[in-house]
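Asker: Need coordinates for the below:
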Amino acid sequence: MTTPNGGEIVYTSSNDSATTVSASGLITAIASGNSTINITIKNTTISKTVNIDVSS
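Answerer: The predicted structure follows:
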C-alpha cells in the first residue's frame, strides 16, 4: 500500500498468535490476547501504533 505521495505503508503485528495484519492493513483476530499494530511509512519518521485486546 502507498500514500498519495508514493510512500510505502507497512503494517505489522506484535503478536501474530492474537492478531494478524495484511499488507493492506486488514486486521484479523486469531485468538484471545493482546497485540500492538504498528503502522509506518518507509523512509520517514511517520508512524502510529494501535493496541488491540482480543477476548473470546
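
Asker: okay, CA-based contacts and neighbour counts for the rest of this
Answerer: Fine.

Asker: so how many other residues sit close to Lys48?
Answerer: Residues lying near Lys48 (other Cα atoms under 10 Å) number 10.

Asker: Not counting sequence-adjacent ones, nearest residue to it?
Answerer: Using Cα to Cα, 6 or more residues apart in numbering and skipping residues adjacent in sequence, the residue nearest Lys48 is Ile39, 5.2 Å away.

Asker: right, and the one you found touches Val10 too?
Answerer: Yes. Counting by Cα atoms under 8 Å, Val10 is a contact partner of Ile39 at 5.7 Å.

Asker: Count the residues that sit near Val10.
Answerer: Neighbours around Val10, by other Cα under 10 Å: 18.

Asker: I have a second one here; can you model it like the first so I can compare?
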Amino acid sequence: MSLAMIATLIETIISDAPTLINVVEKLIPIFKENRAPTDAEWSEINDLVDATHKKLQGE
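Answerer: As a prediction, this is how the structure comes out:
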C-alpha cells in the first residue's frame, strides 16, 4: 500500500469520526443491557458501516 493510499485511508477514517461515535453510541446500551441487538439495531448499524465503507472505497 502506497503512502498516498494510507493517507487517504486515514483521512477518510478521521473525517468519518461522527459515524464511528454514532455506532459506538448504539452499541453501548446493547452491551450494558447484556443482550443481542434487535433486527432494527443491526440494520441501523450495518447501514452506517456500509455508508462508511462506500466512502472509503471511493464510491
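
Asker: Now the TM-score, please.
Answerer: Once superposed, the chains reach a TM-score of 0.25 (TM-score structural alignment, normalised by the length of structure 1), with 32 aligned residues with a Cα RMSD of 3.8 Å.

Asker: so what secondary structure elements neighbour the strand or helix carrying the residue nearest to Lys48 of structure 1?
Answerer: Ile39 of structure 1 belongs to strand 33-41 when elements are defined using DSSP states H and E. Judged by 3 or more Cα pairs under 8 Å, 6 or more residues apart in numbering; DSSP states H and E, strand 33-41 of structure 1 is in contact with strand 9-13, strand 47-54.

Asker: Pick the most deeply packed of these.
Answerer: strand 9-13 (a mean of 19; mean count of other Cα atoms under 10 Å).

Asker: tell me what it is packed against?
Answerer: With 3+ Cα pairs under 8 Å, 6+ apart as the test, strand 9-13 of structure 1 has strand 19-21, strand 33-41 packed against it.

Asker: Just say which of these is most tucked in.
Answerer: strand 19-21 (a mean of 20).

Asker: what about the closest residue to Asn51 of structure 1 other than its chain neighbours, distance to Ala29 of structure 1?
Answerer: In space, and not counting its chain neighbours, Asn51 of structure 1 is closest to Thr36: 4.5 Å by Cα to Cα, 6+ apart. From Thr36 of structure 1 across to Ala29 of structure 1, the span is 12 Å (Cα to Cα, to the nearest Å).

Asker: buried sites along the helix of greatest length in structure 2?
Answerer: Counting by DSSP state H, the longest helix found in structure 2 is helix 39-57. Residues of helix 39-57 of structure 2 classed as buried: Ile45, Thr52, Leu56 (neighbour count, 16 or more other Cα atoms under 10 Å).
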